[in-house]
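>>> Below: sequence and its predicted model.
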Amino acid sequence: NVREIGKGNFGIVYYASYKGKRDIALKTLYIPDENTSKYSFDTYDENMHELLYEAHIMTQLKHPNLLRIFGVTFFGDKQQLSLVTDFMKNGSLLNYLRKYREIFLKSDSQIITRKLNNFGIQIFEAML
């Protein structure tokens, strides 16, 4: 039960169910294609290091409001390097803010400022 839920510059994000009990996301890394110049092996090597560094940083962050990482694996037929994380059913914070942008713009600016400051404080506390 795997389905694509997003694409980015570095790869594709998939939704999956782990043992039918936990919803997870797999953030994969594109694999270079020798037949096209679209994506080189040098770029892949750089992106692989970035993905592994992201995984390392994520293992250091512990907070109920931050995405939890379970590990790194190789996924799919092409054995793409992938981060395994909790699945965020409401999407990323950026997508959430974009989705409700109009509501935020119409709201009291002091309330919005307090909410955004609270987001920042929670992220900071998770990094301690």
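Yep, it's here.
>>> rest of the way, CA atoms for contacts and neighbours
Noted.
>>> Please enumerate the helices of the protein.
Counting by DSSP state H, residue ranges of the helices within the chain are 41-60, 93-99, 101-106, 109-127.
>>> want to compare, so here's the second one:
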Amino acid sequence: MPLEKPYASIPGTVIFDADQARVGYHLNQFCMSLMKADNRARFKADNRAYLDEWAMSEEQKQAVIARDYNRLLALGGNVYFLAKIFSSDGLSFQFAAATMTGMSQEEYAAMMLNGGRSPKNDHLLETKPHG
């Protein structure tokens, strides 16, 4: 019997719990592989070929290729592991977080300096591909 998750309905939020960790295990292991320069080079040379070496779902692979970070979170990705993807692309954590909220880096920084995202803006975390 699964445990009740009172946090499951927080708008715009994916909680990385044990279930998410199980779903995203191979995705997160792939992300960690990008810590090695030779793996980053192989990934950058041919995303698909490198992803096909991992036992990830097709949906996870497509989300990586699209750099759809919000979708990757929903598919079991942990943001600290996903950081390896955007770092491999030469992007900052702030840039990726801004992209995930649909804001510019400046808007995102100002929001965070002013106390963070308002619950009234939960629509900001809808799945939006990087691009």
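That came through fine. Just so it is clear, the model here is predicted, and its values are computed rather than measured.
>>> Would you pull the TM-score for this pair?
Superposed pair, TM-score by TM-score structural alignment, normalised by the length of the first structure: 0.24. Supporting alignment: 56 aligned residues with a Cα RMSD of 4.7 Å.
>>> one step back: highest mean neighbour count out of the helices of the first structure?
Per-stretch averages of neighbours, counted by mean count of other Cα atoms under 10 Å, single out helix 41-60 among the helices of the first structure, with a mean of 14.
>>> and it, what does it pack onto?
Based on contacts counted as 3 or more Cα pairs under 8 Å, 6 or more residues apart in numbering; DSSP states H and E, the elements that helix 41-60 of the first structure packs against are strand 69-75, strand 80-86.
>>> orientation of it relative to strand 80-86 in degrees?
Counting by axes from the mean of the first three to the mean of the last three Cα atoms, to 10 degrees, helix 41-60 of the first structure lies at 20 degrees to strand 80-86.
>>> isn't residue 7 of the first structure right next to residue 27, touching?
No. Residue 7 of the first structure is beyond contact range of residue 27, at 9.2 Å (criterion: Cα atoms under 8 Å).
>>> between those two, which one's more packed in?
residue 27 (26 against 12; other Cα atoms under 10 Å).
>>> Report how many residues lie close to residue 110 of the second structure.
Burial of residue 110 of the second structure is recorded as 12 neighbouring residues (other Cα under 10 Å).
>>> Show me what the helix or strand where it lies is packed against.
Residue 110 of the second structure is located in helix 105-113, with elements delineated by DSSP states H and E. Other elements packing on helix 105-113 of the second structure under the criterion 3+ Cα pairs under 8 Å, 6+ apart are helix 93-101.
>>> Now do the buried residues in the helix it packs on.
93, 95, 96, 97, 98, 99, 100, 101 (16 or more other Cα atoms under 10 Å).
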